[in-house]
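Enquirer: sequence-free structure coming up:
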């Protein structure tokens, strides 16, 4: 089953705390998951200031600079993984280096009926 592991962190803390991961550590973990066949995709995101939010209401498109909502933690990246169940997905998510300074939201991917 596919799971999306969303990496959340306060952008100001992500690389400044004693336990903060470095890019090479995140890359090494992603490489390990890829070699085990559990990594489908993953990317780090640019800072939240580069985000654009798009909404459509009543057929009208509205574009806003920045994220959808003000929050303490911002979406910093994601890992799309393959795991046999939620327990395995949580174990994999616990190994994602930014979990030490932020949080990892684990969500099953729903197959669309198309």
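Expert: All right, it came through fine. Everything numeric here is computed off the predicted structure, so don't read it as measured data.
Enquirer: from now on I want contacts and neighbour counts done on CA atoms only, so please keep to that.
Expert: Noted.
Enquirer: tell me where this structure has helices.
Expert: With DSSP state H as the criterion, the chain has helices at 23-35, 86-94.
Enquirer: before we go on, here's another structure to hold up against the first:
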């Protein structure tokens, strides 16, 4: 089953000095998953200061700077995995730095027919 691991934490959860070590640790996990055939993709996101939110209600598009929700924890990145079950997804998610200083949300993917190949 395919899952997305959504990494949430406060933007200041990791100091600039800590970030390289935590990024390397997360990359190592991704390489381990790749070696097992469980890795589908991943990417950190840039700061919320670079975000733009768009709505298109009643045929009129509106946009604003920043994320949609004002929250303490922000979406900082994602990892896509293909594992047998939720228990394995949980075991993987708890290893990521965001699980230790924020939250990793695990969501199964809805596989939609007719999407273009990546």
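Expert: Sure thing, it's come through. Just so you know, these numbers come straight off a predicted model, no measurement behind them.
Enquirer: coming back round to it: quick check: which of the helices of structure 1 is buried the most?
Expert: helix 86-94 (a mean of 16; mean count of other CA atoms under 10 Å).
Enquirer: tell me the residues of structure 2 aligned with stretch 49-58 of structure 1.
Expert: Here stretch 49-58 of structure 1 aligns to structure 2 at residues 49-58, judged by TM-score structural alignment.
Enquirer: and the contacts of that stretch?
Expert: For stretch 49-58 of structure 2, the external contacting residues (CA atoms under 8 Å, 6 or more residues apart in numbering) are 61, 62, 63, 64, 65, 66, 67, 68.
Enquirer: 10 Å instead, please
Expert: Stretch 49-58 of structure 2 is contacted from outside by 45, 61, 62, 63, 64, 65, 66, 67, 68, 69, using CA atoms under 10 Å, 6 or more residues apart in numbering.
Enquirer: contacting residues around the first one?
Expert: It refers to residue 45 of structure 2. 7, 51, 74, 75, 76, 77, 78.
Enquirer: pull the contacting residues for residue 86 of structure 2.
Expert: 1, 2, 3, 92, 106, 107, 108 are the contacts of residue 86 of structure 2 under CA under 10 Å, 6+ apart.
Enquirer: okay, stretch 98-105 of structure 1 sits on what stretch of structure 2?
Expert: Alignment of stretch 98-105 of structure 1 against structure 2: residues 98-105, by TM-score structural alignment.
Enquirer: against structure 1, what's the mean shift for that stretch, could you check?
Expert: Mean deviation of stretch 98-105 of structure 2 relative to structure 1 after superposition (mean CA distance after the TM-score superposition for structure 1): 0.9 Å.
Enquirer: what segments of structure 1 are strands?
Expert: Secondary structure of structure 1 (DSSP state E): strands at 2-9, 39-44, 52-57, 60-65, 74-82, 103-108.
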